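Trainee: give me a 3D structure for the following:
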Amino acid sequence: MPLILLVVVFYFLLIRPQRKRQQEQLQMQNSLVPGTRVVTTTGLFATVTAIEDDDVVLEVAPGVETRWVKGAIGRVLTPVEEETVDNGDAVQDTALGEPVVDADRGANEGSTDKKS
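Mentor: The predicted model follows:
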């Protein structure tokens, strides 16, 4: 009896959620259309320019296109409103998710350079 219970728990905690994630990933990859901003599984940000069978042509920079398999697309980026959020020390651009240098603060502020 404990062995059967262990198999059932294993199924509901590990196997079922993994299958659900795989189905969601496959659905996302099949719903790609040209013009969609994506991130590959290796971390490359690009825009889909064409879809051919199991291949996707991605534009990584203006005029630079590369061919990838659909399985290499990790996620689709959703467009966000351009706004900046001040979170203390650094200002973060929420559209890109990257820190932005605050023009009011000195470039060498907090520097640990010691002069002898």
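Trainee: from here on, just use CA atoms for contacts and neighbour counts.
Mentor: OK.
Trainee: the spatially most central residue of the chain: what secondary structure?
Mentor: Centroid check for the chain by Cα atoms, centre = their mean gives residue 39 as the closest residue, at 4.7 Å. Following DSSP: H, G, I helix; E, B strand; the rest coil, the label given to residue 39 is strand.
Trainee: want to put them side by side, so please do this one too:
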Amino acid sequence: MNPVTLLPFIVLIGAMFLMTRSAKKKQAAAAQMRNEMQPGTGVRTIGGMYATVKELHDDTVVLEIAPGVHAIYGKNAIGAVLDDAEYNRIVHGDGDDIDGAIVPDDASSLTETAGSDKPVEADADEDSSDDAKIDLGKKADDVEPKDAKADKKSEDKADGEADAK
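Mentor: Next up is the predicted model:
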């Protein structure tokens, strides 16, 4: 057999070996992380829920998902064990200072100019009243009032009955 024809198979087998090896390493690291959990540790489940470990059993763990609220999860449902500082930052917001950014409680910043506290005035040629009508492209004579349409239908119906007699 020609060695050139065997080359793709050798590469494929080698790639499968490397993928299997890295997957096994990840599984072993995850199992070790789960075994290092202790009561009081903050965790994140694979579903993205943050909780505190209350009790550990062979295959399960009791998590406190809110004060006084406990739930039983399988150990394999724990996605990450968090250190105390990270858990407190995420769950309690401790130490959250995003570059001193201030988020307003209302929409007043949307109507103010950059350097003043005075609201931005609407253009003089625009109608700023709340009752301003919007042009939808229909002409006034094209639109019949709803009552006129109903009257027209009843007249047509009456004419049809008269013709039938």
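Trainee: still on that earlier bit, trace the residue nearest to the centre of structure 1 over to structure 2, please.
Mentor: Counting by TM-score structural alignment, residue 39 of structure 1 lines up with residue 44 in structure 2.
Trainee: OK, contacts around its match?
Mentor: Each residue near residue 44 of structure 2 by Cα atoms under 8 Å, 6 or more residues apart in numbering is listed here: 50, 51, 78, 79, 80, 81, 82.
Trainee: can you count the residues close to the residue nearest to it when sequence neighbours are not counted?
Mentor: Excluding its sequence neighbours, the residue lying closest to residue 44 of structure 2 (Cα to Cα, 6 or more residues apart in numbering) is residue 50, at 4.5 Å. By other Cα atoms under 10 Å, 23 other residues sit near residue 50 of structure 2.
Trainee: just to revisit the earlier point, ok, of the contacts of residue 44 of structure 2, which one's closest to residue 110 of structure 2?
Mentor: Nearest to residue 110 of structure 2 among these: residue 50, at 34.7 Å, using Cα to Cα.
Trainee: and the lengthiest helix in structure 1, how far from the chain's centre?
Mentor: Selection of the longest helix in structure 1 by residue count, based on DSSP state H, yields helix 16-30. Distance of helix 16-30 of structure 1 from its chain centroid, counting by Cα atoms, centre = their mean, to the nearest Å, is 16 Å.
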